[in-house]
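Asks: with the sequence up front, the predicted model follows.
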Amino acid sequence: CAPAMAMRVPLWHHYLQALRSRAAARARQHQCAEDVVLTLLERVHALDPRFLVDYSRDLEAFQFSLRSSEGPLDVEVPLWVDAEALVIEAAGGSQGCCRLGLPRGAAGLERWKADDVFEASLEGSARCCGHIVPSKVLRVLKELLVAAIVYCKHHRLIAPGSLSADSLREEHFGLSLWVSSGWRTLHFNMVPVVRRKLRVPALEGARLVPGFPEGALRGIVRQEVALVPAGGELWRVSTDYLLTRLLGALGSLQGHRLDSLSILDRVNHESWRDGGQRPGLTFSHLKMVLLWAAALFPTPEDWAELQGAVYRPLVVLLRCLATRNLPHFLHPEQNLLQDAGLDLGALYQCVEHFASQPEAALRIHATHLGRSPPPRVGSGLRALLQLPAGEPAYWATAYFDVLLDKLQAFNIQDEQRVSAMQSVLLKTEILGAEDR
């Protein structure tokens, strides 16, 4: 086994080195494109002070540098409104969605009673005189962005050819904008947001503490969440910014957590999605998998060695695809694979093939060609992955340690971890014997 391990480890590190060599250039490309977007938003704010410019976007550049995939990048456009004064009305039949009501007689909200963003209540509510309508807000923002593009081009505030108003389209309750940055064109999704203090119970739970820096968690818990458009009349809570903050917190820890995300995103883009030509997993899916892996594998030893670090989120991903359920990290009752329109069976086969023989996907050029070690995946692993999703014991560190052991990626010497893993393995063997 030792010669095979010696051959595999340099390949993993060589692959990571190739990804890191591109990170600085990608960060610069993102910065140049984002500067164009911020210039536009400054003009939007000058035209209509109800729309603000958010300059605190350093985490977005950091996140973009980790990626190989080319999905849209969200740009939040905060609304200048006293969010604490608004009335949040739950929308019946729409889980997690709400309406933003303007209370009767509230001071400082007059500008939001304009017809272009407001709809008077027809129900004679005692609390609200009407609502801020997301479809109207998007329409106003689109008109402002078009005017800003024309103004900035006329006054040469943006480089010729960097963007066109023709690229402005309404998609997924945001405004799609394509910006050229050198030889790359980046896709931004402009999303109006109302920021407000709301409880996120999962952030307050003890389960996060072992896997994330405690000081960073305290700061993240105090952050506001964003209410974003969820339809013509409805808003929903978005925790995307909080998730990115959690990802940034993982970057402050020793080990290969973020490296594992970069590697899996590159493999996903190049191998599982055929260079982005096929639908499949997104960076957001993989980010969610890593956050779960960080909570399930909280010890530094789990992330000290690169190959083992990649296999931590990999076993979580295999389990999610096998059970067709990827829980949202902050709202576990939400399944991010449900209604995603993905062929989960085909995706599982791709991910399992990589877990079994990763070397083929890690070869960047012809000099890496060579004999691959034998497959790691056997029928025993597949049976373990198919265990009932509702059983808590099968969403715990000991269960995933069993999967790592089956994939020859368990390198922990802690006796309690080993004992817990063996207990789960014994339980599954008993279940298997009963089934027979």
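Replies: That came through, no problem.

Asks: C-alpha from now on. contacts and neighbour counts both.
Replies: Fine.

Asks: just give the nearest non-adjacent residue to Asp116, would you?
Replies: Lys136 (6.1 Å; CA to CA, 6 or more residues apart in numbering).

Asks: what helix or strand is that neighbour located in?
Replies: helix 134-154 (DSSP states H and E).

Asks: elements contacting the helix or strand where Ala346 lies?
Replies: Using DSSP H and E, the element containing Ala346 is helix 344-356. Applying 3 or more CA pairs under 8 Å, 6 or more residues apart in numbering; DSSP states H and E, we find helix 344-356 packed against helix 306-323.

Asks: show residues contacting the helix it packs on.
Replies: Under the contact criterion CA atoms under 8 Å, 6 or more residues apart in numbering, helix 306-323 has outside partners 9, 12-13, 256-257, 259-261, 263-264, 286, 289-290, 292-293, 297, 302-303, 326, 344-345, 347-348, 351-352, 355, 385-386, 388-389, 400, 403-404, 409-411.

Asks: tell me the helix or strand right after the helix holding Ala346.
Replies: helix 379-385.

Asks: buried residues in that following helix?
Replies: Leu381, Leu384, Leu385 (16 or more other CA atoms under 10 Å).

Asks: how many neighbours does Ala23 have?
Replies: 19 (other CA atoms under 10 Å).

Asks: repeat that for the one 4 residues further on.
Replies: Burial of Ala27, expressed as a neighbour count using other CA under 10 Å, amounts to 17.

Asks: what about Glu170, which helix or strand?
Replies: strand 169-171.

Asks: what's in contact with the top strand by length along the chain?
Replies: Once the chain is assigned using DSSP state E, the strand that runs over the most residues is strand 184-196. By CA under 8 Å, 6+ apart, the list of residues contacting strand 184-196 from outside reads 29-30, 33, 70-79, 81, 83-84, 137-138, 173-180, 224-229.

Asks: adding another structure so you can compare the two:
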Amino acid sequence: MWSSNSDRLGWYQRYLSGIKAYHDMKVIDIQKCEDILFTILDRVQQQDYRFQVDYSRAHACFDYTIRTQFDELDMEVCLWFNDLSLRVEESCDTPYIADGISHQAVPKKGVAYLTVPKESESKWTGSDIFHPLPESSQCCGHIVPGRVINVLKELLKGAIVYCQQNNFINPGDVNAFLLNFDGPRLTLVLRNVTKPLRVNIIPVLRRATAKLLENGFQNGHSFPETTSQTTPENLDISNGTYYRWRFCFERPMWKLLEKADADGGHRLDSLCLLDRIKTDHWLPGEHKRGITFNMLKMVLLWAMKFFPAPEDWIDLESSVYRVVVVLLRCLALQNLPNYFMHEINLFQEDFQAQFDFQAIYEKVEQFADTPEKFLQIHLTHLLPAPRQHIDSYLKMLLQIQDNEGLYWNTAYFDIILNKFQVYHVPDADRIGAMQLAWAKTTKLVTDEGCSS
């Protein structure tokens, strides 16, 4: 049992061990569901070669090693088009209406069109997923994601019936009632060992990622200015609105995180621990959105950027706090900038409920203030006495507004870590930068009427 403050680091490790105790069994259940999906998608591919089955699911397998809760699963279906001339463009010079669906051509970061150049028009004329544009347009037409979804929906329905009739899947394994609803998602409900599992079938067109990774990770400028120089051609895309595709960042996130702890640090352990805390304690209000696993991964990428030294991640407690302080800052500003394309705010996704900023911020702040309350595995475990508290000065420091990105840097976060007594890095340059930032923020906070 936990009984003293001297065991401070131990209760982080015990909680993490408790999380992982039944982890392998959960993954086995998920993989059984994957087998059912692969059977259905294999039939889809037999019917239409454009929809390819990805049996490797490398980045999903990586997530399995970290995630602690599997209420929902994404299954990507790779699109294969025999046309290398297709281009991804972020705007459309010719607004149009097709299939009775309203179309807004206002440029927005994070979504794009998949265009067919005029020299390739003959390959796509008459295609069920192609929409032609007037001759005055810069391209001959678009590959419409809404039509791709409609084609895949009908293929899934037919594949499920076929697999059931031929005893490839058991009766009751799949519930396809959600396929009857229109929208950007194709969702199946699978029978699982513990409770039904919702699976989102997502068509994805994969692009090159090497340049994206290089630019994203070496970006050294302040938030919110974008400097990654990412181009649409470097990104995977999946269905977004009926007309426009959405940029996908799952694969580049995986590439940056898969070897994050090669130096023996606790970056991924902190992600695993916080994913469980999020599931158990950071639930949003009714009909509102909360933090997702992908959001936590993006926060970890930013934390790794701000704290690149191995010494920052040498113990689990300090590692957790490095992720938490960045998360608190994002919640305070109501902006979680995409690591690869900074103009995109992950808190503001289309077709999603409003994010519950106030409630989630308070819950994360409570964890940062007294984490031992959240790390209790069983009621019989005696928790150590509270070690720290967030005072009014730190509250104001966390919530300083920042239109110019002055407080989106290592020195600012080092100050907050120091206030939480989890800094522990004897780096003269960083300490000097922290002291300079401390003088500026102290004056600012004091001017606003809060004494330390």
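Replies: All right, it came through fine. Being a predicted model, the structure only gives us computed values, none of them experimental.

Asks: quick TM-score on the pair, please.
Replies: Overlay of the two chains. TM-score (TM-score structural alignment, normalised by the length of structure 1): 0.87; 419 aligned residues with a CA RMSD of 2.8 Å.

Asks: quick one: map the residue nearest to Asp116 of structure 1 onto structure 2.
Replies: Under the alignment by TM-score structural alignment, Lys136 of structure 1 pairs with Arg147 in structure 2.

Asks: measure how buried the residue lying closest to Gln47 of structure 2 once chain neighbours are set aside is and give me the count.
Replies: Nearest residue to Gln47 of structure 2 in three dimensions, chain neighbours excluded: Leu155, at 7.5 Å (CA to CA, 6+ apart). For Leu155 of structure 2, the count of nearby residues is 19 (other CA under 10 Å).

Asks: which helix or strand contains the spatially most central residue of structure 1?
Replies: When CA atoms, centre = their mean is applied to structure 1, the residue found nearest the centroid is Ser284 (2.7 Å). Per DSSP H and E: Ser284 of structure 1 is located in helix 283-296.

Asks: in that helix, what counts as buried?
Replies: 283, 285-296.

Asks: kindly report the same for stretch 124-134 of structure 2.
Replies: If you call a residue buried by 16+ other CA under 10 Å, then stretch 124-134 of structure 2 has these buried ones: Trp124, Ile129, Phe130, His131, Pro132, Leu133.

Asks: same question, stretch 405-419 of structure 1
Replies: Lys406, Leu407, Ala409, Phe410, Val418.

Asks: can you give me the helices for the stretch 151-300 of structure 2?
Replies: For the stretch 151-300 of structure 2, the helices defined by DSSP state H, counting those that start in this stretch cover 210-217, 250-257, 267-281, 293-306.

Asks: so for His287 of structure 2, which of those helices sits nearest?
Replies: Among the helices of the stretch 151-300 of structure 2, the nearest to His287 of structure 2 by CA to CA is helix 267-281 (16.1 Å).

Asks: so where in structure 1 does the closest one end up aligned?
Replies: Against structure 1, helix 267-281 of structure 2 falls on residues 257-271 (TM-score structural alignment).

Asks: now what about the matching stretch, what contacts it?
Replies: Contacts for stretch 257-271 of structure 1 (CA under 8 Å, 6+ apart): 15-16, 19, 66-69, 247, 250-251, 275-276, 281-283, 286-287, 290, 294, 303, 306, 309-310, 313, 361-362.

Asks: quick check: which element contains the alignment partner in structure 2 of Leu403 of structure 1?
Replies: Under the alignment (TM-score structural alignment), Leu403 of structure 1 pairs with Ile416 of structure 2. Following DSSP H and E, one finds Ile416 of structure 2 within helix 410-419.

Asks: so that helix versus helix 293-306, what angle?
Replies: Relative orientation of helix 410-419 of structure 2 versus helix 293-306 (axes from the mean of the first three to the mean of the last three CA atoms, to 10 degrees): 100 degrees.

Asks: tell me the contacts of the closest residue to Leu425 of structure 1 other than its chain neighbours?
Replies: Spatial nearest neighbour of Leu425 of structure 1, chain neighbours left out: Val402 (6.5 Å); criterion: CA to CA, 6+ apart. By CA under 8 Å, 6+ apart, the contact set of Val402 of structure 1 is Met421, Gln422, Val424, Leu425.

Asks: assign a three-state SS to the last one, would you?
Replies: Just to be clear, that refers to Leu425 of structure 1. Leu425 of structure 1 falls in the helix class when you classify it by DSSP: H, G, I helix; E, B strand; the rest coil.

Asks: tell me how many other residues crowd the aligned partner of it in structure 2.
Replies: Alignment note (TM-score structural alignment): Leu425 of structure 1 maps to Trp438 of structure 2. Number of residues near Trp438 of structure 2 (other CA under 10 Å) recorded here: 17.

Asks: what do you get for Leu168 of structure 1?
Replies: A total of 20 residues lie near Leu168 of structure 1 under the criterion other CA under 10 Å.

Asks: cool, and Glu171 of structure 1?
Replies: Using other CA under 10 Å, Glu171 of structure 1 has 11 neighbouring residues.

Asks: now it: how far from Thr282 of structure 1?
Replies: 17 Å (CA to CA, to the nearest Å).

Asks: for the stretch 51-200 of structure 1, what spans make up the strands?
Replies: 73-78, 87-90, 97-103, 118-120, 128-132, 169-171, 174-181, 184-196 (DSSP state E, counting those that start in this stretch).
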